[in-house]
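> Let me see the structure of the following:
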Amino acid sequence: MVALVKILLTGFEPFGGEAINPSWEAVKQLAGYKDSVISLMLPCTFAQSLAVLGQTARALEPDIILCVGQAGGRAAISLEKVGINLIEARIPDNQGQQPSGQPVVAGGPTAYFSTLPVKRLRAALETAGIPAEISYSAGTYVCNQVLYGACHLAAALPWGPKAGFVHIPYLPEQAARHPGSPSMALPTLVAALKRLCDELLAGTTEIEAVAGTTH
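Here you go, the predicted model:
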């Protein structure tokens, strides 16, 4: 009997004055998808985000940790390749904290690469007609902290889960408050995450391709 692959899919609570966060709005719709997806909302705080992620991962032992976050200004699904060991908060988090020049993990590696097959995932989204890109900069805010922290956690867990991060655009109702900002409709975001989960459930092997942006 083939063991069921478990995906821990996370989104964030709203932050930065927004009433909603597209990452959680999309992620929560995939709860229980194909009996494999566990949806989790992370706090947008430096002090708590990794603690919540780590506690949940250790309790549920997922095979794949796929974290999703909002990136206002981006027009495509951004598959992040690298998380860096640096926090430079451009705005305060949801607890009012704004650290600068601090490591995500003291004494940790300078960076971690996502262990998800980002090139294959990008190709799958483009085949589905969904704009997608590979990004080599996840920023230095809570999203990057979670990407780096998820990879650091996965490297330490005995069952060796894969880990990575995806940035998604504003929803249209958010973009209306930010003139000139691109957006993506919620059904498209949900379809994109379903496609990513389908690909990961099929395996985590990578393909050869050259692509990416540093934004």
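
> From here on, just use CA atoms for contacts and neighbour counts.
Fine.

> who's in contact with the biggest helix by length in the chain?
As assigned by DSSP state H, the longest helix anywhere in the chain is helix 186-202. If you take C-alpha atoms under 8 Å, 6 or more residues apart in numbering as the criterion, helix 186-202 is touched by 5, 7, 22, 25-27, 29-30, 77, 121, 124-125, 130, 168, 171.

> Residue 159: which of those residues is nearest?
residue 5 (12.4 Å; C-alpha to C-alpha).

> One more, please, to line up against the first structure:
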Amino acid sequence: MKTILLTGFEPFAGETLNASWEVARRLHGTLAEDGSRVIAMQLPCVFERALRVLEERLDSLRPQTAVALGQAGGSPCVRLERVAINLDDACMVDNAGQQPVDVPVVHGGPTGYFSGLPIKAMASALRKVHIPVSVSHSAGTYVCNHVFYGLMHEAGRRESLKRAGFIHLPYLPEQVMRYLKAPAMSLETQLSAMRLALRVVQTIHKDEIFSEGTLD
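Model (predicted):
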């Protein structure tokens, strides 16, 4: 059976929830339109360790598609990430107390990678059903970008992995009680967004406007 690996992060920075994992875990075991089974996995919010866990799962599952989810606190919409850069520059410590500054994700790797997902087609599909969405040109320099870059680096080395990319999700409503006026999106809407996004990934094989590649 074909497999879609869907990852989310554990809570970090004192939070008790992470929207990315709450979405990913609820889609675990579901079937995409082409019959692919979604397998969800939680990643630690820790530099280097997150990539080791991801690589081990890629080895064991050999998925055809891998989509990593992260949480973008303060974002009012689903953010489809376009570019991963080869840089760790943490604004705060990770869950292991690490705070790398100006360190490459992969020594000797290219400056960046473009997403392997049809992100503009995904954005168009989400807008048609009135789900707030944007195409983002920066996934930051924290653990989300670290995983995004590492995933795209692995995609270039694994023949079985045909599509890969990263999506940032907003806070859930129950999270924003700690933050006055912080935007949020319901779990039901986020789940609908991800189901539709995965459907586009499985049916659109090349974005009409944006082509895949690396930044050299």
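
> re the thing from before, in the second structure, what residues pair with the longest helix of the first structure?
Residues 187-203 of the second structure are where helix 186-202 of the first structure lands when matched by TM-score structural alignment.

> what's the average distance of the matching stretch to the first structure?
Overlaying the first structure shows stretch 187-203 of the second structure at a mean distance of 1.1 Å from the equivalent residues (mean C-alpha distance after the TM-score superposition for the first structure).

> contact partners of stretch 151-167 of the second structure?
Stretch 151-167 of the second structure is contacted by residues 51, 54-55, 62-70, 78-81, 84, 113-117, 148, 201 when judged by C-alpha under 8 Å, 6+ apart.

> if we can go back for a sec, give me the buried stretch members for the longest helix of the first structure, please.
Of all the residues in helix 186-202 of the first structure, those buried under the rule 16 or more other C-alpha atoms under 10 Å are 186, 189-197, 199-201.

> And stretch 177-188 of the first structure, by the same measure?
181-184, 186.

> Which ones among these lie within helices?
Cross-referencing those against helices under DSSP H gives residue 186.

> okay, the buried residues of stretch 177-188 of the first structure in CSV with distance to residue 141 of the first structure next?
As requested, these are exported to CSV (distance: C-alpha to C-alpha, whole Å):
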residue, distance to residue 141 of the first structure
181, 20
182, 20
183, 21
184, 22
186, 24
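
> Quick one, which of the contacts of stretch 151-167 of the second structure are buried?
Buried by 16+ other C-alpha under 10 Å: 51, 54, 62-70, 78-81, 84, 113-117, 148, 201, out of these.

> From these, which land in strands?
65-70, 78-81, 84, 113-114 (DSSP state E).

> Spell out the residue ranges of the strands in the second structure.
With DSSP E, the ranges of strands along the second structure come out as 3-9, 37-43, 65-71, 78-81, 83-85, 112-114, 133-136, 163-169, 214-215.

> And the last one, what does it pack against?
In this case it means strand 214-215 of the second structure. strand 112-114 (3 or more C-alpha pairs under 8 Å, 6 or more residues apart in numbering; DSSP states H and E).

> The strand it packs on against the first structure, how far on average?
Compared with the first structure after the fit, strand 112-114 of the second structure shows a mean deviation of 0.5 Å (mean C-alpha distance after the TM-score superposition for the first structure).

> Any idea how far that strand is from the middle of the chain?
Offset of strand 112-114 of the second structure from its chain centre (C-alpha atoms, centre = their mean, to the nearest Å): 14 Å.

> Could you do stretch 199-206 of the first structure as well?
Distance, centroid of stretch 199-206 of the first structure to centroid of chain: 17 Å (C-alpha atoms, centre = their mean).
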